[in-house]
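Asker: Make a model of this:
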Amino acid sequence: MTVAQPEVTLEEFDAFDAAAPEGLHVELINGRLLVTPAPDGDHDWNVVCIRRQIEARDLGLCLYQERGLAVPAYRAGRARVDGAVASEEYFRGQPPWADPSGVLLVIEVTSGRDEDAEVDRVEKRDAYAQAGLPVYLLVDRQRGEAVVHWDPEGGRYLHQTNAAFGAKLRLPKPFGYDLDTSKLG
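Answerer: Sure, this is the predicted structure:
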């Protein structure tokens, strides 16, 4: 369940994040505090399926799960992304809420509730575009599809492609290959 509170400052977020019980994920997106339970096994499986494909094709790139990123969109933000693809050395020496400038792709997998999924579909998509993250991949379990957004400009992604689970999804440059979605869901 996502609990949202408007207009949380970065200082308030940091205090809440430090005090949050284990098993809860805390994020700050567009000034709103988002609290969600830790992901279930099916959620993690989706990220693992994507990780295997990316790391098999792109030697030197790693997919980091549950990575905290400082997303300075609109207001100061903090996003715990389901997956962040970057060079294998990129996150060495980074703080818990890392600079996203070296991240090539972020992944979010929707949770079990549709209202939580809307955060991934809209709020996080827009925050990642505003932060200039080159590619955003959404695994939408409620809609049975994977959606890739790319080419951020003016706080929005200019392009989007959807693929139903089971179909191939073309990842844009710098990847430039098809992602097999047959095991996603």
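Asker: From here on, just use CA atoms for contacts and neighbour counts.
Answerer: Fine.
Asker: Show the contacting residues for the spatially closest residue to residue 150 that is not a sequence neighbour.
Answerer: Residue nearest to residue 150 in three dimensions, not counting chain neighbours: residue 135, with 4.5 Å by Cα to Cα, 6 or more residues apart in numbering. Taking Cα atoms under 8 Å, 6 or more residues apart in numbering, we find residue 135 in contact with 104-106, 148-152, 172.
Asker: this one next, for a side-by-side:
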Amino acid sequence: MAQDPYTQQLLLDWFVELDTPEGFRAEVVEGEFILTPLPDGHHERCISRIVQQLHRRSRRCYARGGIPFYLLVDRDRSSTTLFSEPEKGDYRRLGTAAFGRPLTLPEPFAFDLDTTDFL
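Answerer: Below is the predicted model of the structure:
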């Protein structure tokens, strides 16, 4: 629900002055104060596992489809990987570079991918 400017300012002032209990995060959602516990890491680990499984499936689907290159930018591992030469449902070659290092891309691209901005 949209708030008038005066109410919005009051909410903002109260929010800024809010003494959030340790171990909680305060948010204003649609004009309501919401307190939620900070993540304990379990949720992030679960999401990371799901993402890894999706990456593997995507890679294999692309390889089965004959897609010549699959570029994966992996924020969890701070690396960039180029998969190439699809054969029998997966890629035979891969080249990996840590963020901040160049990754050489073959023809038809034929340039070094600068990953410095990925840091």
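Asker: Tell me the residue in the second structure aligned with the residue nearest to residue 150 of the first structure.
Answerer: Structural alignment places residue 135 of the first structure opposite residue 69 in the second structure (criterion: TM-score structural alignment).
Asker: Next: residue 87 of the first structure.
Answerer: For residue 87 of the first structure, the aligned position in the second structure is a gap, per TM-score structural alignment.
Asker: Residue 87 of the first structure: neighbour count?
Answerer: 17 (other Cα atoms under 10 Å).
Asker: Can you get me a residue count around the residue lying closest to it once chain neighbours are set aside?
Answerer: Nearest non-adjacent residue to residue 87 of the first structure, counting by Cα to Cα, 6+ apart: residue 61, 4.4 Å away. Counted with other Cα under 10 Å, residues neighbouring residue 61 of the first structure total 18.
Asker: residues contacting residue 61 of the first structure?
Answerer: 54-55, 85-88.
Asker: filter the residues you listed to the buried ones?
Answerer: Using 16 or more other Cα atoms under 10 Å as the burial test, the contacts of residue 61 of the first structure include 54, 85-87 as buried.
Asker: if you skip the residues just before and after it, what's nearest to the alignment partner in the second structure of residue 171 of the first structure?
Answerer: Under the alignment (TM-score structural alignment), residue 171 of the first structure pairs with residue 105 of the second structure. Leaving out its chain neighbours, the residue that sits closest to residue 105 of the second structure by Cα to Cα, 6+ apart is residue 111, at 5.5 Å.
Asker: what does residue 70 of the second structure give?
Answerer: residue 83 (5.0 Å).
Asker: so what corresponds to the one you found in the first structure?
Answerer: By TM-score structural alignment, residue 83 of the second structure lines up with residue 149 in the first structure.
Asker: gap between that match and residue 108 of the first structure?
Answerer: 12 Å (Cα to Cα, to the nearest Å).
Asker: can you give me the strands for the second structure?
Answerer: 24-29, 32-37, 69-74, 79-87, 90-98, 103-105, 111-113 (DSSP state E).
Asker: Buried residues, the longest helix anywhere in the first structure. List them.
Answerer: For the first structure, the helix with the greatest residue count under DSSP state H is helix 41-57. Buried residues in helix 41-57 of the first structure, counted by 16+ other Cα under 10 Å: 43-44, 46-51, 54.
Asker: cool, and stretch 113-127 of the first structure?
Answerer: 116-117, 119-121, 124-127.
Asker: which one among those gets closest to residue 11 of the first structure?
Answerer: Distance to residue 11 of the first structure, by Cα to Cα, is smallest for residue 127 among those, at 19.3 Å.
Asker: so the closest one sits right up against residue 28, yeah?
Answerer: No. Residue 127 of the first structure lies out of contact with residue 28 (Cα atoms under 8 Å); the separation is 10.4 Å.
Asker: how close does the residue positioned nearest the centre of the second structure get to residue 13 of the second structure?
Answerer: In the second structure, the centroid-proximal residue (Cα atoms, centre = their mean) is residue 75; its distance is 5.7 Å. Going from residue 75 of the second structure to residue 13 of the second structure by Cα to Cα gives 36 Å.
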